[in-house]
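1. Need a 3D model of the following:
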Amino acid sequence: MADLWLSLLKSAARKKEINTRTLWILGGSNLLRKQFIDKLIDSAKSKSFFVQSSAETQVNSFGLSYAYADIYDREHEELILRLNIYTLSSVAETLAPLLVDLLKRDETMLEDLLVVLLGDWDEPRRLIRDLAHSILFLRDKIFTTLDPEIKSRALQICSNRYQRLHNISFTETYQPSSKLSGIEMPLGMGELDAPLGVDIAVAVMNADHIDILERKYGRKDDEFDFIQQFLRTILLKHGASLIYLSTESHQLFTFIHYLISPSLESDMSRDLVVETSRQVKPNVVDREAVLIPSGWDSWSKILVIKGSFDADGVSSSWTSEVLGDEGEQASVIEVYEEVVHAFGGKPIGLYKEDEEGIEIKPLSSQEFLKSQLNELNSIEAK
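-> Below you'll find the predicted structure:
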């Protein structure tokens, strides 16, 4: 009888257990990170879900910030998912111990972690260098400090989740109702051949500015295609996802929900990954709403955009140079920056031009403080 009651209690506890997942938001400015979190929370509000979250998104400039979002099923008013969201003020070696400490305090966090790397269409020429910096930061400053057994287990879990998404993407694309759904489909060339042991999504913000780049700076579709192909080829190696976000984007939560759904195990989310796969539609045509789910992409799909793109060369160079000895000094990054720059017109961003075409360079911190000295003195006098 005691065993029966114990079994019933354990069963009830499992039903009430909250699915908790962790997001790390790295890269971008404070404003960009706040915009991403706000968009994530806003996009979760729908006919199916309602959200309770931090009263106000806190993103500071001095280390680690935290926010949360509790996602409820609207019909049953049941909490189905809690997102713990951490942001880092800078992808810098000095701040790496903050993230390492999180992982060491909770050894299971790595297994259920999604790292979101932010990019910005205000500065398309920086996308690949920033991506390399973030990936090397994760590999060399975070994961190398962890226990080998923890890393090995996380790598296996991450690879299994990717394979599951890959299987679903294949069967949904080619044989939606076939018996292939139970078969493990082989990976393609350049696919998940450099796993980090963590799920990664790259979100490129301000996709509305693609139109500005075209109208004001004369950028063409060829350049936007090249940037997309370059990003996708690299992200394919790490099993990562890609999404472009504009002010009109409303699919962010569905996209994030899909990426983490293979690790959700409650009764309500058992078939969630298949259900959400029908809502997350890959898009490579609408240049302001590109969406590449993890497990869907391949070299053949990348080359559909433009067959002359050297996916093999980019993939091999990324492995031998960026992930090898050269790091951020790799020639493959320089090639990307030279090609993007050669399309003509300065990208908006760090170095903007005034109406007369004079380049305006940012002041150093000392120059800025000197220029504000009189105002600071007056404030102190008051």
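
2. C-alpha only now, for contacts and for neighbours.
-> Fine.

3. At which residues are the strands of the stretch 201-350 of the chain located?
-> All strands of the stretch 201-350 of the chain, identified by DSSP state E, counting those that start in this stretch, fall at 241-244, 291-292.

4. Columns distance to residue 180 on top of the ones you listed, output as JSON lines?
-> Shown next, in JSON lines, are the strands of the stretch 201-350 of the chain (distance: least, Cα to Cα, whole Å):
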{"stretch": "strand 241-244", "distance to residue 180": "24"}
{"stretch": "strand 291-292", "distance to residue 180": "22"}
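
5. want to try JSON lines for those strands, with distance to residue 9 and mean neighbour count as columns?
-> Converted to JSON lines, the strands of the stretch 201-350 of the chain look like this (distance: least, Cα to Cα, whole Å; neighbours: other Cα atoms under 10 Å):
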{"stretch": "strand 241-244", "distance to residue 9": "39", "mean neighbour count": "25"}
{"stretch": "strand 291-292", "distance to residue 9": "42", "mean neighbour count": "24"}
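
6. mind checking which of these is nearest residue 341?
-> Nearest to residue 341 among those is strand 241-244 (20.7 Å), distances taken as Cα to Cα.

7. ok, and what's touching that closest one?
-> Residues from elsewhere that reach strand 241-244 (Cα atoms under 8 Å, 6 or more residues apart in numbering): 200-207, 232, 235, 288-294.

8. And this one, please, so the two structures can be compared:
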Amino acid sequence: MAGHKSSQGRREMSRKESEVDTGQDVENLWSTLLAEVQTSRSAQLPTTKSLLLLGDKESGKTTLIAKLQGNEDPKKGSGLEYGYIDVRDEYREDHTRLSHWILDGDTSHTNLLTFALTEENYADTTVLLCVSMTTPWNIMDQLQNWASLLQDHIDKLPLSGEEVKKYQTETWQRWQEYTEPGDEQEVASPTKRGRGLGEVEGEPDLEPLPEGTLARNLGLELLVVVTKTDYMMELEKDFDYKDEHFDFIQQAIRKFCLQYGASLFYTSVKEDKNCDLLYKYLVHRIFNFPFKTPALVVEKDAVFIPAGWDNDKKIAILYENMHSVRPDQYYTDVIARPMSVVGRKQQSSKELEVVAEEEQNFLGRQQHLLQQGVPPGGGGSGGVIPAGVQKTPDRKVVGSPGVQGSPKKMEGTPGKPLGANTSEGVLANFFNSLLTKKTGGVSPGLVQSPATLGGGSPQPETDCKFYSFLV
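-> Okay, here's the model as predicted:
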């Protein structure tokens, strides 16, 4: 009996142990699934990345971002505008949204940068400085102005000295580690995966940069975008721009990019130049997408210079084409604002709207002149031709006052007044018929010709003046 109870206890303990083991297996299975989910989530595209577009009014910011979005009907906003770009990774079948902030060209709205660039999203923000080729004489002033405003905003952020140094070091390292696409001899470092996708262990070993390069390191991913490059043809035709002028503009912008460690893009939404390349470069720098396009400097309206590629020696190649200008000249001394542009702006501001005289007032005034016997083209305030009345081709159709008869034919028909066969008589009947049709209150016999009232033949000079007014 005792042996039976002992065997039964052993079976019960074994059953409980098996239940415990099964529970442990279930718990281990859930832990494995959670670990896999966390791993897959870490491999997904980040959702915290954003773009910040700065530039003057009419610099093409809204049109450019609409092109990157695939939006064919862009709407301009005011103040600080928010939107996003859909980004898809076809290899990993993943997608995310790249946020963008557009600050309008009013510098009084720079206080709104508080919402777009903060200490929390500083490392995840890419800044685009936009300038337009429609006003090349303003390009350098605009770049310097917006870069200074951006620097002022950064100085107000509660960033510690260690954080600022870290961001600047990352920018320095990305600049030095640039390699031409397709160069398989170089091994990509963890920093090439972009900020937020990998951590740099230890203090990086940085080589000194040439003088002037990254002299104003903001610790941000920075791009300079020159928009509306299709306007270069208009500059050549209307303002006599030569290749050396465009080379001078390019070398000045590239020197600015060297100072800030920025990439450079020449784009044209109208001609669809470099827009798709800009999108690919952005997702490459931000999300580590593959990118295989080297620097482009052959076409003057489609320049592309990635950050880390350029240097003073490469810029000096542009000097060879400058014969009448020097690269060290002040920018606006070479690329000056044309006087014709100023004149057009002043003229357009002084243009006044011209309103045509109301038809019945005109006809009534002519009726009064005919009753007074005053030639319509004569002196006095009543004979002044209104500014709103101009010659039109339909005044020369058959049956109009300027076509019937000749002012030099003065002979009258026997038995009829002289004025009935003259142009004044025909003119009086013409105005009477118009007034009768419009108002219905004027008698055809009310208006008499000046010849009948004056008792003499009309003067050929008067007829010619009046015809010149009507024809």
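
9. After superposition, what is the TM-score?
-> After superposition, the two chains reach a TM-score (TM-score structural alignment, normalised by the length of structure 1) of 0.69; 306 aligned residues with a Cα RMSD of 3.3 Å.

10. Show me which helix runs longest in structure 2.
-> What stands out as the longest helix in structure 2, according to DSSP state H, is helix 2-43.

11. what's that helix packed up against?
-> The contact analysis (3 or more Cα pairs under 8 Å, 6 or more residues apart in numbering; DSSP states H and E) places helix 2-43 of structure 2 against no helix or strand.

12. nearest to residue 44 of structure 1, of the strands of the stretch 201-350 of structure 1?
-> strand 241-244 (16.3 Å).

13. Kindly name the residues of structure 2 that line up with that closest one.
-> Mapping strand 241-244 of structure 1 onto structure 2 (TM-score structural alignment) gives residues 263-266.

14. The matching stretch against structure 1, how far on average?
-> Compared with structure 1 after fitting, stretch 263-266 of structure 2 deviates on average by 1.2 Å (mean Cα distance after the TM-score superposition for structure 1).

15. which residues of the stretch 251-382 of structure 1 fall in helices?
-> Assigned by DSSP state H, counting those that start in this stretch, the stretch 251-382 of structure 1 shows helices spanning 252-260, 272-277, 299-305, 311-317, 331-342, 365-371, 373-381.

16. With distance to residue 94 of structure 1 as added columns, please give these in a markdown table.
-> Shown next, in a markdown table, are those (distance: least, Cα to Cα, whole Å):
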| stretch | distance to residue 94 of structure 1 |
| --- | --- |
| helix 252-260 | 29 |
| helix 272-277 | 37 |
| helix 299-305 | 37 |
| helix 311-317 | 28 |
| helix 331-342 | 24 |
| helix 365-371 | 20 |
| helix 373-381 | 30 |
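
17. export those to JSON lines and tack on mean neighbour count and distance to residue 162 of structure 1?
-> Below are the helices of the stretch 251-382 of structure 1 laid out as JSON lines (neighbours: other Cα atoms under 10 Å; distance: least, Cα to Cα, whole Å):
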{"stretch": "helix 252-260", "mean neighbour count": "21", "distance to residue 162 of structure 1": "9"}
{"stretch": "helix 272-277", "mean neighbour count": "18", "distance to residue 162 of structure 1": "12"}
{"stretch": "helix 299-305", "mean neighbour count": "16", "distance to residue 162 of structure 1": "17"}
{"stretch": "helix 311-317", "mean neighbour count": "17", "distance to residue 162 of structure 1": "19"}
{"stretch": "helix 331-342", "mean neighbour count": "17", "distance to residue 162 of structure 1": "26"}
{"stretch": "helix 365-371", "mean neighbour count": "11", "distance to residue 162 of structure 1": "44"}
{"stretch": "helix 373-381", "mean neighbour count": "10", "distance to residue 162 of structure 1": "54"}
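
18. for those helices, which one sits closest to residue 133 of structure 1?
-> Nearest of the helices of the stretch 251-382 of structure 1 (Cα to Cα): helix 331-342, 10.9 Å.

19. Check which helices and strands that closest one sits against.
-> Using 3+ Cα pairs under 8 Å, 6+ apart: helix 331-342 of structure 1 touches helix 127-136, helix 221-237.

20. what's the angle between that helix and helix 221-237?
-> 160 degrees (axes from the mean of the first three to the mean of the last three Cα atoms, to 10 degrees).

21. and the direction of helix 331-342 of structure 1 versus that of helix 127-136, what angle?
-> Using the same axes, to 10 degrees, helix 331-342 of structure 1 lies at 150 degrees relative to helix 127-136.
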